[in-house]
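Novice: 3D model of this:
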Amino acid sequence: MMKNGLTEEIEDRYLAGTYQKIPVVAARAKGTKIWDMNGKEYFDFMSGYGVAILGHSNNAITEAIKKQVDEIYITHTSVYSPARARFLRELMNVTPTGLNMAYLSNSGAEAIEAALKIAVKSTKRKKIISMEKGYHGKTLGALSITHSAKYRSSFEDMLIPGVEFVKFGDYEHVHTLLKKEDVAAVFMEPIQGEGGINLPDPQFLPSVREATSSYGTLLVMDEIQSGLGRTGKMWAHENWGITPDIMTIGKGIGGGIPMGVTVGKREFVESLGIGEQSSTTGGNPLSCAAGEVVIKELRNGMIKRASEMGKYTLQRMNEETDSHRLVSQTRGIGMMLAMELRVRFVPILMDMIDLGLITLYSGINTIRMLPPYTVSKEEVDRAIEILKTALDQYIKKQGRNDQK
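Specialist: Below is the predicted model:
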C-alpha cells in the first residue's frame, strides 16, 4: 500500500502547484468522516468544497452509479440517453417557476460560461454587472465576473471587457448602472460563499430583481455553492422570495461525480444555436444517474435536515465560542457557516486538522464550513469541541511566545 508520505511526494512533484494543499491524505470516506492511510479519522466539514452534500459514499448514489456503469457510462449529448432524460425530468420538478430549459456541463465554472453566452446573445447587449467579493470560477469568462484581484491580476488583458463590480448590497449603484448602460445581466450569488458567507440585506435581492425586470436585464443567480438545500431551501434565492431568469448549479448536483447545470427561461436559453455551446462529456449518463438520485434524496427530507442541522450547528458555535476573545462573529444560514476571527486563521486551521477536523476558509481570518447534510448532532458537538480547542491552543501558544 502506498504510504502517506509517498503520496504527498508524488503529488508535490508532478501535480501543478495551483492548489493550497493541506496535510491530509484521504484514503477512504463514509458519511461525514475521512480516514487517511494510517487510519486517522477526520470530521470533514469541507465536504469536497461543498460537493458531498449527502455525505461520502452515499449508498443510494453508489448503487445508481454501479447500475449505470453496467449499462452505459458515456454517451455524447448528440445521442439520446434514458439516464439524461430521467435526470432532466427530476430537475424540472425542482427548478424555479419558468426556468424550464437546461444546458448540462461538467462543473460550476462551465455552467457560468454558458450563462454568460445566453445572457449576451439573448439580450444582444455586452455589459455585465457582478458583485464585489463574489466568486464564479476561474475559466476566463467566469474569472471576468469574479472580483478577487489575486485570481484576476495575471490575466487582466484576457478578461471580458465591460464588467462592472458593485458592492454586494448596494442597490443604488446597481440601479444607476442599469439606468445608464445597456446591461445584459446581473450575476450574483444569493449568499457569497468564497467571500466569507456574506448574507445580503433583506431588500437587496428583491430590489435588484425589480430593477432588472424594468430594464430588460437578466438576473442570473449563481447557486453553485448555495443551492441544492444548502440554506434549508432548495435554492438560496427562495429565502428572499424572488425568481431569477437564469440559474447555475454545480458542486453537489452530481453527488461527487463532476456535473454542472445552466437552467433558464426557454426564451433565453433557446437563443444559443447548434454548436454555440457544447461539451464532450456534459450530460453523460453516469453523472445524470447520480444527479437523479441527489434530487430525489433532497426531496425526500434532506433539505429539512440541512435546515435543522444548520440551526443546531450555528447554535453550538455560538454557545461555545461567542465570548471567545479570538472570535469576532459567527454567521450563516443552513449548512453554510462561517466564523470570523480577530487573528489570521492559518495556525488555528492547522491545529484543527491535527485534532481531526477539516474545514474551508475565506480571506485571511475566516473559518468556513460546508458540512454534509447527513452530519449528526454528536458529530457537530465533537467538531465544535475541536474548533474551541484549537482556539484555546492558539492563545496558549501566544502566551508561551510572549514569555520567551
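Novice: going forward, measure contacts and count neighbours with C-alpha atoms only.
Specialist: Fine.
Novice: which helices and strands sit right next to the strand or helix carrying A119?
Specialist: For A119, the enclosing helix or strand under DSSP states H and E is helix 108-123. Helices and strands touching helix 108-123, by 3 or more CA pairs under 8 Å, 6 or more residues apart in numbering; DSSP states H and E, are strand 99-105, helix 140-144, strand 183-188, strand 218-222, strand 246-249, strand 260-265, helix 266-269.
Novice: sort out which residues of the last one are buried, please.
Specialist: Just to be clear, that refers to helix 266-269. By neighbour count, with 16 or more other CA atoms under 10 Å as the criterion, the buried positions of helix 266-269 are 268-269.
Novice: and this one, so I can compare the two:
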Amino acid sequence: MQSLPSAIETLESMLREQEPNLLRLYLNPHIAQACFCLDRYVRTTWTDPSGRAAGGGEEFQSFLANGLEEALGGAIKLVRYNRGAVDGIRVGLVLDPADRLVGFADWDLPDGHRVEFLPGVRVIGRRAFGEAAERLRSGDFDGVVIDPLVLVAGDDGLLDTHAEAIGELVRRHQPAVVTCVDRESLARLRGGARGVLREVVPDLVVFDESFAGRAVPFGAFTARRSMFAAWNRMGKSTFHSTTFQPNTVSARHFMNVMAATDPEFFRRHADELLAIADNLTRRGEAFRHYYNPSLYRVIRTAGFETADVRAVGSSVVVNGRPVLDFVSGVACSLRGHNPSGYAEALTSPVGGLGSPQAELRDRLQVLTGLGNVLPAVSGGTAVENALKAALVARFPRRHVLALRAGFGGKTLFSLTGTANPSYKERIGPLFAEVHYVDPFAPDAREQIDTLLDKHDYAAVQIELIQSVGGVRRIPEPLVRHLDEGRKRRGYLLIVDEVQTGLYRTGPFSQSQVFGLTPDVMLLGKGTSDMMLPFSLTLYSDEVAESLADRGAGLVETIQGHYGYELGYRTVLNAFRAAEELGLAGRVAEAGSRFEQALRAGLAPLRGVSDVRVFGLLIAIELDARGGPRRWLRKRLGASYLLAMLRHERSPVLAGFCQYEPNTLKFTPPLNVSPEDIDRACETIIDVLGRPFPRVIVAGLASMLRPSPIRKADHEHRDRPAVELASR
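Specialist: Okay, the predicted model is just below:
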C-alpha cells in the first residue's frame, strides 16, 4: 500500500510558516490550487458523446465541504435550486451499491420501519439493489420524477450489471447526474476503465475524504460555473455554507496527497499550480473562477489581496501591518492563530484511559453530565447527528420544535433548526414536521404548550444564546419550562452550544449557567482550536440505551464517518489548554473589560441601539430606523466594519449577525490580552462615533484607492505565499 503524506507534517508546516487557517479574507493559494485540480480532474476524465470535455468545455466551480455527506447534500441543494419546481413528485435517487451513504437520508429500524431524515431522497444500498434495478428497467415510478440521479462509486461492478436500466432512466427522466468518487475509483476511470461511471457523463462530481487521505476532514462538489451562477449573485453568496470552510489544512493536505498519489497529473499541471502559488494575479483568477467569485470581491474590497499574510495569536499580519482578528473563524479560537505546541500535543501519549476517545468521554462527563459522544466535522453535522439520534430514539415520534431566529446550519437536514425561510427557497422538500416559536413573544409559553398538546414531539431544539440571530439570550423562564416539560411529555431536549460552548461566554457552557443537563448537547467552533475541523454531539445514557434498542448500528456508522483521531486529540488539546490558561475566569474578566469600555464609550452615540456582552461573545446593535440608515440597513453594518478594518491606528476585523446585518459581532480569541481589548475598543468607539454619511463616502472612496494594508499587485507577483513542495 502506498504511503501517504503525514497530516501532522502538513500542520507543522502551517504552524512554522504562520499561515492563516480559518480566515475567509485570505487569498488562499491552496484553495485556488485544489479547486483548479478538481476542475481539471472532471474535464479530463469525462467527455460527452461528441468527444468534448464534460460541461461542453465550461469551467467547473467547486464548493469545499468537510466530508462526503456534506458535499453530496450541497450538490443536491444546487440541483434543486437550479431545476426549480417540477410537475409531480421529485425524488433524488442515490444508487449506492457499496453502502457508503447508510444513514444519509434515512435509517432502517430492526422491526422493518424506516426513519426518514431527508424527504425527496432515496438511497438504494446493496441489499435493495436487485429490486430497484427491476423498477429501473420497467420505468415504473408512479409519476415520480427522478432528479437528481446519484451514482456512488465503490462497487462499480454492481452498477455496471444494471447499466442498461440506468441508461434508460437517464433517457426517460433526464435528471442531473451526480457522480460520487473516491481516489481509487477516479484513478480507475482516468486509467481507461469503462462502465456506467464513465459512460454517464456527470453534471456534478462529488469528491470524498480519501482525496485528503482520510486523515483530515475533506469533501467537495464541483459543477459547471453556469450551475453556480445563481449562488454567485449578490445576496446569495452565503446561501450555502458550512462551518470551518474554507480552511487551509484540508486544502493543503489535499494538495500534498494528490502530489504523492497522482504524480503524473501533478507534473502535467505543475506550471499552472506554481503560477497560482507564485503569481498573485493568477492566484486571484483561479480563486475567482474555480472557487468563489463573491468571496474574491470581498477580499479585494477588504485590501487582503496580497501574498504577504501571516497569522499568529490574536492578529493577522498583512504586509507587515497587524490587524486584530476579532472574528477568529467565527468563535473558533481559544488561543489565537497557530497556537504554540499544537502539533507536538497531537503526538503526545494519551493518559491512563488508553485512547483519546476514552479520555474525552471522561472529561465531558464531568463537564456536562453527558458521557456519550458522536464525532462531527462541522456545526451542521453535529446538528444532523443530534436530530438523527432523536428521531431514532423517539420513533415513531416525528415532530421537532425549534425557535425563531434560531440557526441549525445550512446542510440539508440541519436546516430543520434554521427558522429563516430565505435559506430554504427552491431547495425543497425538506424535513416538514418542524414548528417554530418566537421565544421573545409575550405568549411564547402558551404557543409552545399548544403545539406540544397537538403533536408528540421527538425533540425540542434550542440555542440558549441565539448567536446568528443577534446574540440574544433566551428568557430563562421559557428554558425552565421546556426543561421541566421533557419528562412529562417525552421529548428530548437538544441544546446547541456550538458557538457558546468551550468557555466562549465564561463557563464551559451556557447550560451550566442554567443548571441544565440536556438530553443532547452540541459543541463546535472552539473544538477545532482554530486548527482542525471537528465538532461533537453529546448525549445521555438514556438516549444511548434507546439507540442500542432501536437504532443498532447508527452510532457506529456516524463514528465511522467522522471519527478522526486528530479530531479527538485536537479537542483534548483545547481542553488542556483551557485548564492551563484558566479560561473560565479569564473570559469573564475580558468580557467585563469589554463591556465597561464599550458601554462608556458608546453610550453618547445615538446610532447605537444596544450592547450585548456574554463573555467574549459580543454584539453591538446599530440603530437602523431612520433616514439613510433605514434605506441602507443591509449595508449599514458592512460600512462600519470596513471602516474598522481600514482604521489608521489599530485595524480590527469583525463580523455581523447573518439574520441582523445591522448587528456587529465580535468573537476574539479567548486568551485575548487586556491591551488588545483596549485597542479594539478604541477603534470600535472611534468608528461608530463617525457620522454615517462620512462612513459611507469613505467606504466608497476606499474601494477606488489602495488600502493602507494593501500594496500594488506587482510587488507580489513573483513572491510565493507558500513554497509548493517539489516532487
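Novice: what's the TM-score here?
Specialist: TM-score of the superposed chains, computed with TM-score structural alignment, normalised by the length of the first structure, equals 0.89; 387 aligned residues with a CA RMSD of 2.5 Å.
Novice: one step back: can you tell me what part of the second structure the helix or strand that the helix holding A119 of the first structure is followed by aligns to?
Specialist: Sequence order places strand 127-131 as the next helix or strand after helix 108-123 of the first structure, per DSSP H and E. Strand 127-131 of the first structure corresponds to residues 399-403 of the second structure when matched by TM-score structural alignment.
Novice: quick check: that stretch compared with the first structure, mean distance?
Specialist: Stretch 399-403 of the second structure, aligned to the first structure and superposed, deviates on average by 0.5 Å (mean CA distance after the TM-score superposition for the first structure).
Novice: who touches that stretch?
Specialist: Contacts with stretch 399-403 of the second structure, where a contact means CA atoms under 8 Å, 6 or more residues apart in numbering, come from 417, 419, 433-439, 455-462.
Novice: so G329 of the second structure: helix, strand or coil?
Specialist: Using DSSP: H, G, I helix; E, B strand; the rest coil as the criterion, the local structure at G329 of the second structure reads helix.
Novice: in the first structure, which helix is the longest?
Specialist: Longest helix in the first structure by number of residues (criterion: DSSP state H): helix 377-403.
Novice: how about it: buried residues?
Specialist: Within helix 377-403 of the first structure, the residues that qualify as buried by neighbour count (16+ other CA under 10 Å) are 379-381, 383-388, 390-394.
Novice: re the thing from before, buried ones among the contacts of stretch 399-403 of the second structure?
Specialist: 417, 419, 434-439, 456-462.
Novice: so who does the counterpart of Y312 of the first structure in the second structure touch?
Specialist: Counting by TM-score structural alignment, Y312 of the first structure corresponds to R593 in the second structure. When contacts are counted by CA under 8 Å, 6+ apart, R593 of the second structure is found next to 674, 677.
Novice: from S314 of the second structure, how far out is R593 of the second structure?
Specialist: As defined by CA to CA, to the nearest Å, R593 of the second structure lies at a distance of 17 Å from S314 of the second structure.
Novice: same question, S250 of the second structure
Specialist: Taking CA to CA as the criterion, S250 of the second structure is separated from S314 of the second structure by 22 Å.
Novice: more neighbours, those two?
Specialist: Set side by side, S250 of the second structure and S314 give different neighbour counts by other CA atoms under 10 Å, the larger being at S250 (33 against 26).
Novice: tell me how far the ends of stretch 346-360 of the second structure are from each other?
Specialist: For stretch 346-360 of the second structure, the first-to-last residue distance is 14 Å (CA to CA).
Novice: residues contacting that stretch, please?
Specialist: Counting contacts by CA under 8 Å, 6+ apart, the residues outside stretch 346-360 of the second structure that touch it are 8, 565-566, 568-573.
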